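Engineer: Just the structure for this:
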Amino acid sequence: MKTHETKTKTSIPAGRCKGTLLVNLRSFVTTTRDAGAWERLVTSLPKSDRDVLSQPLLASSWYPIGVWNRALRTHARTASDQTAELKRFARYVADRDLNTVLKFALSIAMPDTIVARTGMFWSRYFDSGKVFPRMVKPREWVLTITGPTGDDEGPSAMNCGEGVCGWVEQALLLCGASTPKVTHQRCRFRGATECLSEVVW
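Structural biologist: Coordinates of the predicted model:
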């Protein structure tokens, strides 16, 4: 007698982002646009997202990653050059966060140290996905990013692409690198099994 095994699909848990991202996005939107820009952004989102963003946002708390992905995407769509806008925001986040939380560490950090710890920095912002830095040769590294691609499961393509590129470039500038360049060469949102970015300075 044949027995049939029923395979159940394992669901991927919803991801979360640290509140500092949402707090920085709100600050960036209101300072680069106008006082009502943040309210307009929030109003355009689904009700479940509006409910989250209408509450007091705490930098140290964790929030649903889907809220972050949709809020960032909505803001980017208001810019004439979305890629440039996302990188500009990523640099803003790095500048604000590193100059407050890690100001002393930056004062003694070398560029290699910053890149080597990108996995740790990623986990300060997201609880899903991982970054694996690897040194190729002096002043040249490769960052590999793995993680789920669902909008409510992990950081979106904007984060692994323009987000990581802009954030790492600004972090390297802050610790003394003169001409850092981060290039997103392969993306798991476009058919690759993992994201890969090249870091040189």
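Engineer: alpha carbons only for contacts and neighbour counts from here, please
Structural biologist: Noted.
Engineer: who are the neighbours of the longest helix seen in the chain, in terms of helices and strands?
Structural biologist: The single longest helix within the chain, with elements called by DSSP state H, is helix 82-100. Using 3 or more CA pairs under 8 Å, 6 or more residues apart in numbering; DSSP states H and E, the elements in contact with helix 82-100 are helix 19-32, helix 65-76, helix 164-174.
Engineer: what does it contact?
Structural biologist: Helix 82-100 has contacts (CA atoms under 8 Å, 6 or more residues apart in numbering) with 21, 24-25, 28, 76, 79, 106, 158, 162-171, 174.
Engineer: swap in stretch 110-126?
Structural biologist: So stretch 110-126 is contacted by 15-18, 20-21, 65, 130-134, 139, 141, 154-155, 168, 171-172, 175-177 (CA under 8 Å, 6+ apart).
Engineer: quick one more, to check against the first:
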Amino acid sequence: MLAKGSNMHHMRTWVVRLHGDEGWERVVAALGPEDAATVRSVVSVAWYPFSTQHALLRTIDRVLGTGDGELARVIGRYEADQDLTIVHRIFLRMANPAFVLEKAGDYWSRFYEAGTWIVTRGEGGTSARGELRDIEPVDELFCLYLEAYIFRMFELVGAKNVRGTHSRCRCRGAEACVFEGRWD
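Structural biologist: Prediction:
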């Protein structure tokens, strides 16, 4: 499976903003040689192995964090901020936040070459459930990153008091990763 370089580019931008070029060099030095060569020359519009994105996220979390996955969440929120422009936010505020997840399939394909989203809205228009299927390789930190990204997108389009769970995970043997969100 391939992922667009824009995600790794955003990760690099986040690292440099908070930890400087030295922090970025520490992260790259801790990667394996092949992944290090890839991330040094990443281009936002090019496609790269999904496993390299996983390796970069894990290495950032280990080198600059505590290795508990929390930086994956922080980076997921940061990337949602970067990806959803002001124009998108204004337009999407006119729709229900569940619309964001419903359009995830189209949006997803901008960044990943594989994966299928099945989305359902809850009654009352204050919840949504999304199932992500057909992605390989799976990675727990990527799931934390994606959960934070999705729920941040809800906030960016006007959802208040967002609460969410990643109730089922491919990493724990489920057929799909399931993300469920509620808001006021």
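Engineer: Identify the residues contacting residue 19 of the first structure.
Structural biologist: Contacts for residue 19 of the first structure (CA under 8 Å, 6+ apart) come out as 57, 58, 59, 60, 61, 62, 63.
Engineer: cutoff 10 Å now
Structural biologist: 25, 57, 58, 59, 60, 61, 62, 63, 64, 68, 125, 126 (CA atoms under 10 Å, 6 or more residues apart in numbering).
Engineer: Among these, which ones are in strands?
Structural biologist: 62, 63, 64 (DSSP state E).
Engineer: Quick one: which of these is the most crowded by neighbours?
Structural biologist: Within those, most neighbours by other CA atoms under 10 Å means residue 63, with 22 neighbours.
Engineer: how close does whichever residue in the second structure pairs up with it sit to residue 68 of the second structure?
Structural biologist: By TM-score structural alignment, residue 63 of the first structure lines up with residue 48 in the second structure. Here residue 48 of the second structure is placed at a distance of 25 Å from residue 68 of the second structure (CA to CA, to the nearest Å).
Engineer: Can you tell me which of the contacts of stretch 110-126 of the first structure are buried?
Structural biologist: 15-18, 20-21, 65, 130-133, 141, 154-155, 168, 171-172, 175, 177 (16 or more other CA atoms under 10 Å).
Engineer: contacting residues around the spatially most central residue of the first structure?
Structural biologist: For the first structure, the residue nearest the mean C-alpha position is residue 159 (3.8 Å; CA atoms, centre = their mean). Shown in contact with residue 159 of the first structure (CA under 10 Å, 6+ apart): 69, 72, 86, 87, 90, 165, 166, 167.
Engineer: can I get those residues in TSV with neighbour count and distance to residue 114 of the first structure?
Structural biologist: Shown next, in TSV, are the contacts of residue 159 of the first structure (neighbours: other CA atoms under 10 Å; distance: CA to CA, whole Å):
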residue	neighbour count	distance to residue 114 of the first structure
69	20	25
72	21	25
86	26	21
87	22	18
90	24	16
165	24	13
166	24	14
167	23	11
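Engineer: Next, residue 193 of the first structure: secondary structure please.
Structural biologist: coil (DSSP: H, G, I helix; E, B strand; the rest coil).
Engineer: Let me know how buried it is, in neighbour terms.
Structural biologist: The number of residues packed near residue 193 of the first structure is 13, by other CA under 10 Å.
Engineer: Counterpart of it over in the second structure?
Structural biologist: Residue 193 of the first structure maps onto residue 175 in the second structure, with residues paired by TM-score structural alignment.
Engineer: which non-adjacent residue is nearest its match?
Structural biologist: Nearest residue to residue 175 of the second structure, sequence neighbours excluded (CA to CA, 6 or more residues apart in numbering): residue 133, at 7.1 Å.
Engineer: thinking again about what came up before, can you say which of the helices and strands packed on helix 82-100 of the first structure is nearest to residue 42 of the first structure?
Structural biologist: helix 65-76 (7.4 Å; CA to CA).
Engineer: average offset between the closest one and the second structure?
Structural biologist: Helix 65-76 of the first structure, aligned to the second structure and superposed, deviates on average by 0.9 Å (mean CA distance after the TM-score superposition for the first structure).
Engineer: which helices and strands sit right next to that helix?
Structural biologist: strand 16-18, helix 19-32, helix 37-43, helix 47-53, helix 82-100, helix 157-158 (3 or more CA pairs under 10 Å, 6 or more residues apart in numbering; DSSP states H and E).
Engineer: In the second structure, point out the residues matching the fourth one.
Structural biologist: Helix 47-53 of the first structure falls opposite residues 33-39 of the second structure when the two are matched by TM-score structural alignment.
Engineer: mind listing what's buried in the matching stretch?
Structural biologist: Under 16+ other CA under 10 Å, the buried positions of stretch 33-39 of the second structure are 35, 36, 38, 39.
Engineer: ditto for stretch 177-184 of the second structure
Structural biologist: 177, 178, 179, 180, 181, 182, 183.
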